[in-house]
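> missing the sequence, but the structure's below:
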């Protein structure tokens, strides 16, 4: 009987029933750059939890954290990134410069999802225009900062960073309209 009483006491000492679990990681890198963001709780459909997101290699998250872009622009950038990831999976072009070998993998057929993502990207490319598309791909796909893109174009300084920053935000506005996240002005 003494053992059963002890087990009951141990259960009471543990985490009380109904208490929210803190699932945030304290294991962050010293060189990391982090910011909190509220996301849907995977264990509670109606709940939200605060998590830390890494900003170091994510220029879109950095702009969002510093309130330089709004929610529609942020989600439009993420939608563009998702379409790019989906479209890139599967069939790849054959590189004629490489030596052909036996036993290579048979390319996977393109799925409907990939086809739709590629069609959306073609439509987005037309809407963005050449210069905005280059900048959007550099920042959203290649992970370049706006300042890094400006330097890559042979233009440095705050004036050019501001110019490309405005051009990028304008591109995100176009994407937000095309993805149905904002109304046309």
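All right, it came through fine. All figures in this text were calculated on a predicted structure; none of them were measured in a lab.
> please count neighbours and contacts with C-alpha atoms only from this point.
Fine.
> got a list of contacts for stretch 71-90?
Stretch 71-90 is touched from outside by 60-61, 64, 107-110, 113-115, 117-118, 120-121, 140-141, 169, 172-173, 175-176, 179, 181-182, with contacts defined as Cα atoms under 8 Å, 6 or more residues apart in numbering.
> for ChimeraX, what selects the buried ones among those?
Selection of the buried residues among these in ChimeraX, burial being defined by 16 or more other Cα atoms under 10 Å:
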select :60,61,64,114,117,118,120,121,140,141,169,172,173,175,176,179,181,182
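> can you give me the strands for this structure?
In order along the chain, the chain carries the following strands (DSSP state E): 34-40, 48-54.
> any idea which of those strands is most buried?
strand 48-54 (a mean of 16; mean count of other Cα atoms under 10 Å).
> what angle separates it from strand 34-40?
Strand 48-54 and strand 34-40 meet at an angle of 150 degrees, taking axes from the mean of the first three to the mean of the last three Cα atoms, to 10 degrees as the criterion.
> here's the one I want to compare it with:
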């Protein structure tokens, strides 16, 4: 019996291609450059795909509507919010006491520092700015949804919310140390 010859050439370049070929029909994806976890040299980067469907900050960054400092400031705010949210919870007197129930976790130093930073941010952004940042970064609302919640649905208001949100991201970048404070920002604070 004759042997079957195989002329298939194996390309090693395709072996390491981990990109997904099938994505859902309603997916919103963006390419991002990240550190290579398998790299031998420190600082080596690879291209990865990230979902921006339920991430308003990621969507703004992927569409180049905000810069890297604003993006990092927003992510730092989200990180602080997650740390602070995990803190101690109030005791519910209506619940029946169960023997062997877990004790509440004590507040850690990182949680305390996160709460202090969030308090400073609320003072510097003001009530409206802090509420806008919370709506977008914590609740994941779009500018249109924020306008609907505040009963203002015109394009002018949506543009105002977007502009104000970018101003708040500028301030977050300065607070977290990702950007330097400009002379105009210092003059605006003194007023």
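Happy to help now that I have it. Computed from a prediction, not measured in an experiment: that's the story for all the values here.
> in CSV: the strands of structure 1, plus distance to residue 9 of structure 1.
Putting these into CSV (distance: least, Cα to Cα, whole Å) gives the following:
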stretch, distance to residue 9 of structure 1
strand 34-40, 34
strand 48-54, 31
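> residue 22 of structure 1: which of these is closest?
Ranking the strands of structure 1 by their distance to residue 22 of structure 1 (criterion: Cα to Cα) puts strand 48-54 first, at 8.8 Å.
> my read is that residue 107 of structure 1 contacts residue 91, right?
Yes - counting by Cα atoms under 8 Å, residue 91 is a contact partner of residue 107 of structure 1 at 5.5 Å.
> centroid-nearest residue for structure 1?
residue 78 (4.8 Å; Cα atoms, centre = their mean).
> quick one: what's aligned to it in structure 2?
In structure 2, the residue matched to residue 78 of structure 1 (TM-score structural alignment) is residue 75.
> and if you look at residue 183 of structure 1?
Residue 183 of structure 1 maps onto residue 180 of structure 2 when the alignment is built from TM-score structural alignment.
> with residue 65 of structure 1 instead?
Under the alignment (TM-score structural alignment), residue 65 of structure 1 pairs with residue 62 in structure 2.
> was I right to think its match contacts residue 30?
Yes - here residue 62 of structure 2 lies in contact with residue 30, judged by Cα under 8 Å, at a distance of 6.2 Å.
> can you tell me what residue 52 of structure 2 aligns to in structure 1?
Using TM-score structural alignment, residue 52 of structure 2 sits opposite residue 55 in structure 1.
> its match against residue 36, yeah?
No - if you go by Cα under 8 Å, residue 55 of structure 1 and residue 36 don't touch, sitting 10.2 Å apart.
> how long is stretch 23-36 of structure 2 from one end to the other?
Distance between the boundary residues of stretch 23-36 of structure 2 (Cα to Cα, to the nearest Å) amounts to 23 Å.
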